[in-house]
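Undergrad: Structure of the sequence below:
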Amino acid sequence: MLDPIVAFFQRIFAAIGRGIGMVIAWILWPFITVANWYRARGWIIKGPIGIVLLLLVGFYGYFVWQTQVWSGFDPDYVNSYNLGQRRQDAGTATAGNATTPAAGEAVEPEPRTCVRSAIVDVTADLIDFNVNQNAWISSMLLYKLGLFGLDWDKTPWFDNKASFQRGVNQVVRRTAVELVDSLGRVRGTSGINADLQRARGNLQFDEETWYFGSDSLLPKTPTPNYYRTAMADLRKFNASLEACDAIFDGRSDNLIELLDRLANDLGATTAILRERSEFYNNGWFDTRADDRFWFAYGQLYAQYGILSAAGADFEAVIRARGIEPLWTSTISQLRSALRIQPSIISNGREDGWIMPTHLATIGFYMLRVRSNFVEIRDVLAR
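TA: A predicted model of the protein is given here:
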């Protein structure tokens, strides 16, 4: 009696197998046809085509390596700056070593030095991390070509590092603007610092330019070169500051402006996360969830360094206003957010029980940090 049932299921599985085989054959047919054509050609044709194929395989191997290996990535990178040992604000003159001259000996004054800006150091190092320690993915040719013309950002593959870099770069750009407009000058009584101005201009350059583009036949300067120039200008500014030839204005209202801008950026990103989480919650099958997540993660990664550096550059203001506990708590929350590093990003429903909702989780941490920014800002404004 079971024979008809067994035969029925056998026919079903056989049909499924034939269907899968037809799909595989359809996918492989172009490659098999090209391979047969290639084998039938002479070496005059085989040679150049083989070289081109080898170069293509090499380019894609390099592309895969650069997108999957994150050199220098360290959520605890702030510890390398030893900011806790700083006891003076940025731009303040350091105390020289007192020496007792011998009798009749001429005393030469020691060269005057000032404290470097930790914010500038961290900003320059974040640029170095993005374009020197790693390849800048967004302007790589194979990233721009996409998957058979489909933007990599719209696929589940090879876009996480690019999104993370863009998140870091967004914070770097914001910080450069604040350095030019307020931190690097005494408002109303000094001009804009030329080094910072050049750095800001170069960092505003678009993120996707390669050596050539469809809009012009002339060669172009690729995006990473502009960012490297900005990094050099930032380091030049800090060298001038250390020689007391530049200004870092560590007033409380400048710190308020910096916090306002960082908080606004977090607010804009959480709005994007909320929209994606609310209307496209397809769990592991949301192909845009990963770039949204890693952009937000890049922002938090960079803001962790910038806020830690600001704590050193504005130590006197923070101590005078009594906000050390709140400041330390905010930095701790930023570091806690960096512990979220899922292998696969899922944009599940917030009340779901199978697929997690990583976008809502990272958005929650961003809102916590933003609320602390607002609270610090309110205390400073009193």
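
Undergrad: C-alpha only now, for contacts and for neighbours.
TA: Will do.

Undergrad: helices and strands around the helix or strand harbouring R370, which ones?
TA: Applying DSSP states H and E as the criterion places R370 in helix 358-381. Helix 358-381 sits against helix 252-279, helix 289-313, helix 324-337, with contacts defined as 3 or more C-alpha pairs under 8 Å, 6 or more residues apart in numbering; DSSP states H and E.

Undergrad: Please point out which parts of the helix or strand harbouring Y62 sit buried.
TA: Taking DSSP H and E as the definition, Y62 sits inside helix 43-68. Of the residues in helix 43-68, F63, Q66, T67 count as buried by neighbour count, 16 or more other C-alpha atoms under 10 Å.

Undergrad: Show me which of those residues is closest to T33.
TA: When these are compared for distance to T33 (C-alpha to C-alpha), F63 wins out at 27.1 Å.

Undergrad: Would it be right to say that V120 lies in a helix?
TA: Yes: assessed by DSSP: H, G, I helix; E, B strand; the rest coil, V120 belongs to a helix.

Undergrad: burial of it, as a residue count?
TA: Using other C-alpha atoms under 10 Å, V120 is surrounded by 25 other residues.

Undergrad: Could you do A162 as well?
TA: 23.

Undergrad: who touches the closest residue to it other than its chain neighbours in this structure?
TA: Leaving out its chain neighbours, the residue that sits closest to A162 by C-alpha to C-alpha, 6 or more residues apart in numbering is I137, at 5.2 Å. By C-alpha atoms under 8 Å, 6 or more residues apart in numbering, the residues touching I137 are Q66, T67, Y143, K161, A162.

Undergrad: what's the answer for T270, then?
TA: Counting by C-alpha under 8 Å, 6+ apart, T270 has contacts G363, M366, L367.

Undergrad: Pipe the residues you listed into CSV and attach distance to R274 per row.
TA: Formatted as CSV, these follow (distance: C-alpha to C-alpha, whole Å):
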residue, distance to R274
G363, 8
M366, 12
L367, 11
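
Undergrad: Proceed likewise with the subsequent sequence, for comparison:
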Amino acid sequence: MLDPIVAFFQRVFAAIGRGIGLIISWILWPFVAIANWYRARNWIIKGPLGLFVIALVAYYGYFVWQTQVWTNFNPDYVNAYNFGERKRDAGIDAAAQAGTQATAGGEAAEPAPKTCVRSAIVDVAADLIDYNVNQNAWISSMLLYKLGLFGMDWDHTPWLDNKASFQRGINQAVRRTAVELVDSLGRVRGTSGINAELQSARGNIQFDEETWYFGLNPFGPKTPTPSFYRAAMRDLRKFNDSLVKCDAIFDGRSDNLIEFLDRIANDIGSTSAVIRERSEFHNGGWFDTRADDRFWFAYGQLYGYYGILSAAGADFDAVIKSRGIEPLWNESIKQLRSALKIQPAIISNGREDGWIMPTHLATMGFYILRVRSNLVEMRDVLAR
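TA: Got it, this is the predicted structure:
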């Protein structure tokens, strides 16, 4: 009685096995054909082609290594700055001099050179650029990343694109900060010109994120993206060096802090809208190949703003304390750090009411909105 049933399942599994075999054969056929063609050639052709294949395999190995190893990634990187030890705001005279000091012989000594406090915001922004393009390779402009997977953009696959999205998120935070440094923080609005170093840094950090050494539009050799970002890093550090010598301005007024918080709130608000759209209309769980891009971009943005806002707390310390928002400020920083605890190995964009696949995008969106809410509240308190 059971023989027909057993035979039926044997035929089903045999058909499945043949189907899988055909698919594997179809995938491997081009490689087998190339290998057969290669074996039939003489060494004049085999030698250069073999070297090319070896170089290509090595380059792909380097590419995979760079996308998977996140050098010096540390959600607690802010602790190394010891912002709590800062005693004066950015741009303020570092040590108020009493004028001249008397020497043992009763003669007046030369006054010490005037120095001002460097900007923590500028230091962190420069260090974030250094992290992106020096401590790590800038993935988005690497040739193999631009070529994609058989012509398919890596961002449309579930592989090898998380680090690139994370780096672009950090870069977005630095870009926004560079704009605010030029427009308000690095000058006295209405009474001083734009700082040349900050202006140069803003232009360089706005450069296209995907430029390699050669391009088609326009056709010809190009300066790659990391070179522009390294120039922006140098410009920011030049500004801080000038600030230490009191040859530059950091305008730490409360209205500048209000505007800075407002711009950051709008920036992460835009990211929140992108995450909401993806979570609501494309919730394919583990099979949503774009969910990881959205998640790691948002993560990188919060990673960058965690350092920049921690630095702003040091640069605007007097304003924060005088306006009584220190507890709220500290809570916002804690919430930013809490968001960085979410580091899933595989990003799932499941339904919010689902019970099998998690919804990492909705979780990240929750943290972003919570941080944005605190920024808006602090802005409103400062504006009263």
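
Undergrad: Tell me the counterpart residues of the helix holding R370 of the first structure in the second structure, please.
TA: Here helix 358-381 of the first structure aligns to the second structure at residues 360-383, judged by TM-score structural alignment.

Undergrad: what sits up against the matching stretch?
TA: 254-255, 258-259, 261-262, 265, 268-269, 272, 275-276, 278-279, 291, 294-295, 298-299, 302, 323, 325, 328-329, 332, 335-336, 339, 342, 347-350, 352.

Undergrad: Is M142 of the second structure in contact with E209, as I believe?
TA: No: between M142 of the second structure and E209 there is no contact under C-alpha atoms under 8 Å: 10.3 Å.

Undergrad: neighbour-wise, which of these two wins?
TA: E209 (20 against 17).

Undergrad: measure that one to S165 of the second structure for me?
TA: 11 Å (C-alpha to C-alpha, to the nearest Å).

Undergrad: try K222 of the second structure
TA: 23 Å.

Undergrad: Average offset of the longest helix along the second structure relative to the first structure?
TA: In terms of residue count, the longest helix belonging to the second structure (DSSP state H) is helix 3-39. Its matched residues in the first structure lie on average 1.2 Å from helix 3-39 of the second structure after superposition (mean C-alpha distance after the TM-score superposition for the first structure).

Undergrad: all strands of the stretch 51-200 of the first structure, in order?
TA: Counting by DSSP state E, counting those that start in this stretch, the stretch 51-200 of the first structure has no strands at all.

Undergrad: which residues of it fall in helices?
TA: 118-131, 141-145, 160-178, 194-203 (DSSP state H, counting those that start in this stretch).

Undergrad: picking that back up, other SSEs contacting the helix holding Y62 of the first structure?
TA: By 3+ C-alpha pairs under 8 Å, 6+ apart, helix 43-68 of the first structure packs against helix 141-145, helix 160-178.

Undergrad: Which stretch among these is buried most, on average?
TA: Burial of these is given as mean neighbour count (mean count of other C-alpha atoms under 10 Å); helix 160-178 ranks first at a mean of 23.

Undergrad: residue in the first structure matching W212 of the second structure?
TA: By TM-score structural alignment, W212 of the second structure lines up with W210.

Undergrad: Could you tell me how far the residue lying closest to its match once chain neighbours are set aside is located from N202 of the first structure?
TA: The shortest distance from W210 of the first structure to any non-neighbouring residue, by C-alpha to C-alpha, 6+ apart, is to P222 (4.7 Å). As judged by C-alpha to C-alpha, P222 of the first structure and N202 of the first structure stand 11 Å apart.

Undergrad: what does V379 of the first structure give?
TA: 35 Å.

Undergrad: Those two - which one has more neighbours?
TA: The neighbour count for V379 of the first structure versus N202, taken as other C-alpha under 10 Å, is higher for N202 (21 against 12).

Undergrad: Quick one: residues contacting the more buried one.
TA: Y226, Y227, T229, A230.

Undergrad: Let's have those residues in CSV, adding distance to V186 of the first structure and neighbour count.
TA: Converted to CSV, the contacts of N202 of the first structure look like this (distance: C-alpha to C-alpha, whole Å; neighbours: other C-alpha atoms under 10 Å):
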residue, distance to V186 of the first structure, neighbour count
Y226, 27, 18
Y227, 26, 27
T229, 25, 15
A230, 22, 25
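
Undergrad: Mark which of these are part of helices, please.
TA: Using DSSP H, these in helices are Y226, Y227, T229, A230.
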